[in-house]
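Visitor: Need coordinates for the following:
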Amino acid sequence: MACSKVLLGNLPELTDDIIQYFRDDIPTLRSCILVNKFWCQIAIPLLWKDPFSMKNPKNFHFIEIYLQKINEKDKAQLSRCGISNNVFPTKTLFNYSNFIKCINTRNIYSIIVNWIEANKMFTCSKGRIFLLLIKIFIENEAKLHTFEIEIAYKYLESRKYFNSIFKLILQNPKFISKLKNLKLHFNEDIVKYKFDYKYLKCFYYHCNLISSLHVRFSGYKSFKHNHIILSQIINSQRNLEKIIFAHVKYINEHTLPFSSDIIPFYNIIGDSNSSKPLKVIIFYRINFRNILHIKEAFEQLNVLESIHILECLIFNSNFIQQIIDLNKPFKLISLFIKDEHDLFMSDENRNLQIVLLMQLLFQNFGEYLENIGFSSNVKDVLKYRALEFINNYCKRIKFFDIYTTSIQKTHIALDSINIFGQNLNYLSIYVLIPHNEKDESTIEMFLRLAHVLPCKLEYLNLYFNTQIRKNIWDVFLKNLKHISIKKLLFRIINLFDDILPYIKEYIMKEKRVEYLAIEGYIEIQVSTYIIHKYKSELFNMTDELKEFESYNIKVKEYNDLYIKAHEFIDEMY
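Guide: Alright, predicted model coming up:
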């Protein structure tokens, strides 16, 4: 009876909650619109909240649906560019322009480029279409929830339209008045071309509900030149709970400027208001030698719940000593360590210095740590000393990401996994096995891996760089039968025929996983005597896909299931 009421719309609040649960599940939402009119009215706004972020859309008709709303004068201008009225639908069931909630400037620009390229007769400026779309959203009273602004060099040709867009937004502040998430990308090329970032003032004049701010920059000069405006945005917000500072590329200490590009961190997040509700700060690929006044900045944050340091340079400055000297807890929840070199110090002395700093770090903050990872180029001598400290001081590890360079080193990582116990919920382990390794050693390692894994995992990603014999897959997967895994990923150099029979027997038939991704190899005979190996995915094997789906196992592409640490931390905290 209750189910019938939900279907008929007699329990509107419950129905709305159910459909909202699927807000990011596009196939399910498309099915919902077919149930009845009531379900359709709930699902359609969710489907149209961010159409520009769709991966590999089949077509770009949604642009034409939006442009159907422009006035006759604008239609006449587009007609002169080859975009006739016949392109636009004559009638639509909904005012789709009102449903837009998320805008990413790069995504919109890319979609417009693809739309124009797909219609060879269109000669209209990309910037002109961009401006018209924003104008339509504003005129139809859309209110953004998320705004991501990314300006790259290729957008300079549309600079006048970009400035016109933000002038239009300044004149129509209701468009951004409900903004919750703001993402800004400061590009180094834009600094060279003296691009005007004054448009950012619309966010501290007209937005006061921002709860999450993501600042991404491709060079320290671009960040330095705009930190005053950034500080104004931060200090104008009274609901700001999360800030992310991210550098676009992998930072290289040798190529970074020092004294000329230092950034006063206290000036960016600090003001006289000590009641700032900031709870989460994430640093991604930041060189802390370029950051000043760290201690002063953190001293004024009274409700900070978590700090996350991901692939940053932290051992090249007095950063660790500054956070140790704090008069309040420094709740370091995530630490992903990258390799750090120093041109002015021998490797031996540098390693000794880093080990001492690591020990101080884990002694003082290990009790808070939940997420630990190492980049692939971290030296073994540092990685395994760090694991010693982690085993001694960290009792709450939930996420663990590590590269190992031998069977022996893998056993050291497995010691840590065993210590983490049932707390561990996400594991990525990359095992580099020498080609001459004996089968007995490999089997022993695989059996131990199966033994130390917790009985329930949200995510398990396994990467092996050498061919694993069929009998080893058989032994390993048979011993995984006691473990329930939501998302299981393999990246292997084996042929699918080597592993699939055992995956089916011990994983598929036992229904041990919900999602599965395997990246491996297939053989294709190109001539009578020549067979080539090609990389492929289980996702691309249609018949196999159907068999797994019959057991309610969703097969995905490897990269779609693969968890990037910085995205995981952003989503979880």
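
Visitor: Going by C-alpha atoms from here, please, whenever you check contacts or count neighbours.
Guide: Noted.

Visitor: Now do the same contact list for the residue nearest to Lys174 when sequence neighbours are not counted.
Guide: On the basis of Cα to Cα, 6 or more residues apart in numbering, the spatially nearest residue to Lys174 that is not a chain neighbour turns out to be Lys143, at 6.8 Å. Applying Cα atoms under 8 Å, 6 or more residues apart in numbering to Lys143 gives the contacts 98, 100-101, 174-179.

Visitor: The structure of the following sequence is requested for comparison with the preceding one:
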Amino acid sequence: MASKIFTGDMPEMMENILSNLRNEHYSLYSCALVNRHWCKISIPILWSDPFSFNKLPNFISRYFSFLNDDEKTVLRECGSIGTIISNTLFPYAKFLKVLDLLLFVCKVQLWVESLCTDPLRQVGKEIVNLLLKLFIKSGATLSNLRTYINFTIKPEIFYLLGKNETFFSRLQDVSVEGVSSESNMDGAIMLLRILAENATNICSLSLNTLNSIHAQPINEVFASIIKPQQHIRRIILNYQLNLHSIVSALESQCKSLQEIKIFKCDCSDEFRILMDCENLKVFRAIYSADRILLRILSTSICKLTILEISSNQFDASNVIQILERSGSLLQRLKLESSLEVISQSSLLETLTNFCPNITYLYISSIKFSTQLPRLIQGLQRLQFLTLKWIRDENERANVIKKRVIRLAKLLPSTLRYLEWKALRSNPHNDDLLNNCNAPLGKLLIHVDFGKKKLSETLIKFHVRKKTLRYVNVTSTDLNLVKDFEGYVIHVPYEKLVVHC
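Guide: Model (predicted):
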């Protein structure tokens, strides 16, 4: 069996194995050097998303050998760049699967600037259009597309896209970004219309329109993309002011929709179509009209596995109805309120009684009541916990201390990640760590005083549990990290934080 794999007699199995290295470019490149069979499998995977490489894109010149004579003439008019044409072994352009137009244009311009002492922006635009033309004509079929029109696409590109239906035919993940200027508006709409005609197997669709001037025409053509789809599973809407046409189009996807994310959108009762999304499993509402959305969702028939609500304020009663219906299916929950304390008594009781299988829990703006330790005690599968609690000034310090110690002792043996912060003063960091038996591997903690003592506590916890490796400490004391160097690794917050 092993000999068959290494000699290439089982190419399908080898392709599946090497596909797992898709994001590990150096490892995939090493596999391409093993033998001829591995090379034939590795190179198409390596070149499926070349513009995501975090290095100078010198590979761009590899594409030039596939240009026709007229295109090479145009390239030579770009100056010294036009002379960089080398022979290649593979039809690299045909392997393209992922195209992020914004990243693509930036990488081309970066490459041009690395070669020209006085680069002209027009040179980069010319090469972008030549490469787009090559990708389409080569027979490439995209699976992932992010559109962001910040350059002028030549009419011949749209003509080729209209003739070559296969280029967009296998698209599964599409992200439509805002248009950078009025001059690019027509090109953006034309591109989206071609998408609507040729891409009918999209599973994930995202719309992000920052400029309200361009929002409405983009929204309408975006809706035309939604309607012919066979099975959209995920929809993401960011910064939308008028969702009427999009929401109306989503009605055709009620049976297939599994995930909805709405970020800073102007929502209305039109979202009542959510009531019919029986297969909806993931719902995220982030600083949108949460009261409306939650009221609608609370009366729907769906049962969620992931619920994320971030808002200035929201109605806990609607959340409770969603939790009760989702019950043991719920695995990840984030409830974040930035302006008011979360109404917690009935909410925590519902979580304790109905949702025992949560593996990720994020709660902010919550008081440290006696119910909180009881909830944690019941979550025996919890792996990720974020608590941003508010100290009740009416509670005595020794009472809060006892509750913190009790919670620390009840943290389950499955817990690997903890983010701990009191939104006012927090003198209980040491009480938490000294009594915690959970095998934490990652810890994010806030310090406002007692810095030296915390360093000692961190070191003791590391020595005692032998599991803690990565820490982020939010503190104004820049010397604090030096106190526990050699024991745990301090990591920037954005690299250590785990999102819902």
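
Visitor: Would you pull the TM-score for this pair?
Guide: Comparing the chains after superposition, counting by TM-score structural alignment, normalised by the length of structure 2, produces a TM-score of 0.79; 492 aligned residues with a Cα RMSD of 4.4 Å.

Visitor: What does the residue nearest to Lys174 of structure 1 correspond to in structure 2?
Guide: Across the two structures, Lys143 of structure 1 finds its equivalent in Thr141 of structure 2, going by TM-score structural alignment.

Visitor: Show me what stretch 479-491 of structure 1 is in contact with.
Guide: Stretch 479-491 of structure 1 is contacted by residues 447, 450-451, 453-464, 506-507, 510, 512-520, 558, 561-562 when judged by Cα under 8 Å, 6+ apart.

Visitor: How about stretch 61-73 of structure 2?
Guide: Applying Cα under 8 Å, 6+ apart, the external contacts of stretch 61-73 of structure 2 come out as 82, 84-88, 91-93, 130-131, 134.

Visitor: Give me the distance between the two termini of stretch 88-98 of structure 1.
Guide: The first and last residues of stretch 88-98 of structure 1 sit 17 Å apart, counting by Cα to Cα, to the nearest Å.

Visitor: Name the residues of stretch 158-166 of structure 2 that are buried.
Guide: Within stretch 158-166 of structure 2, the residues scored as buried using 16 or more other Cα atoms under 10 Å are 158, 161-162, 164-166.

Visitor: between those, which is closest to Tyr487 of structure 2?
Guide: Comparing the buried residues of stretch 158-166 of structure 2 against Tyr487 of structure 2 with Cα to Cα picks out Thr166 as the nearest, at 54.9 Å.

Visitor: Return the residue of structure 1 aligned against the closest one.
Guide: With TM-score structural alignment defining the correspondence, Thr166 of structure 2 maps onto Lys174 in structure 1.

Visitor: what's near enough to touch that match?
Guide: Residues in contact with Lys174 of structure 1 (Cα under 8 Å, 6+ apart) are 141, 143, 206.

Visitor: where do the helices sit along the stretch 151-300 of structure 1?
Guide: Along the stretch 151-300 of structure 1, the segments classed as helices by DSSP state H, counting those that start in this stretch run 159-171, 188-192, 201-206, 220-224, 227-235, 265-269, 294-299.

Visitor: What helices and strands are in contact with the first one?
Guide: So the one you mean is helix 159-171 of structure 1. With contacts defined as 3 or more Cα pairs under 8 Å, 6 or more residues apart in numbering; DSSP states H and E, the secondary structure elements packing on helix 159-171 of structure 1 are helix 126-139, helix 201-206.

Visitor: so which of those helices gets nearest Glu296 of structure 1?
Guide: Closest of those to Glu296 of structure 1 is helix 201-206, at 23.8 Å (criterion: Cα to Cα).

Visitor: any idea how far Thr152 of structure 2 is from the counterpart of Leu67 of structure 1 in structure 2?
Guide: Using TM-score structural alignment, the partner of Leu67 of structure 1 in structure 2 is Phe64. Phe64 of structure 2 sits 21 Å away from Thr152 of structure 2 when distances are taken as Cα to Cα.

Visitor: With Leu243 of structure 2 instead?
Guide: Separation of Leu243 of structure 2 from Thr152 of structure 2 (Cα to Cα): 28 Å.

Visitor: Check Lys133 of structure 2 too.
Guide: With the distance defined as Cα to Cα, Lys133 of structure 2 ends up 13 Å from Thr152 of structure 2.

Visitor: So the two - more neighbours on which side?
Guide: Remark: of Lys133 of structure 2 and Thr152, Lys133 carries more neighbours, 19 against 16, as counted by other Cα atoms under 10 Å.

Visitor: Not counting residues beside it along the chain, what's closest to that one?
Guide: Nearest-residue entry for Lys133 of structure 2: Ile157, 6.0 Å, with adjacent residues in sequence omitted and distances by Cα to Cα, 6+ apart.

Visitor: before we move on, back to that, can I get the helices of the stretch 151-300 of structure 1 in a markdown table with distance to Asn479 of structure 1?
Guide: Compiled in a markdown table, the helices of the stretch 151-300 of structure 1 are given as follows (distance: least, Cα to Cα, whole Å):
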| stretch | distance to Asn479 of structure 1 |
| --- | --- |
| helix 159-171 | 58 |
| helix 188-192 | 52 |
| helix 201-206 | 55 |
| helix 220-224 | 50 |
| helix 227-235 | 52 |
| helix 265-269 | 51 |
| helix 294-299 | 47 |
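
Visitor: Looking at those helices, spot the one closest to Leu538 of structure 1.
Guide: Among the helices of the stretch 151-300 of structure 1, helix 188-192 comes nearest to Leu538 of structure 1, with 40.1 Å by Cα to Cα.

Visitor: Output the contacting helices and strands for that closest one.
Guide: Using 3+ Cα pairs under 8 Å, 6+ apart, the elements in contact with helix 188-192 of structure 1 are helix 220-224.

Visitor: hmm, who's touching the helix it packs on?
Guide: Judged by Cα under 8 Å, 6+ apart, the contacts made with helix 220-224 of structure 1 from elsewhere in the structure are 186-188, 190-191, 217, 261-263.
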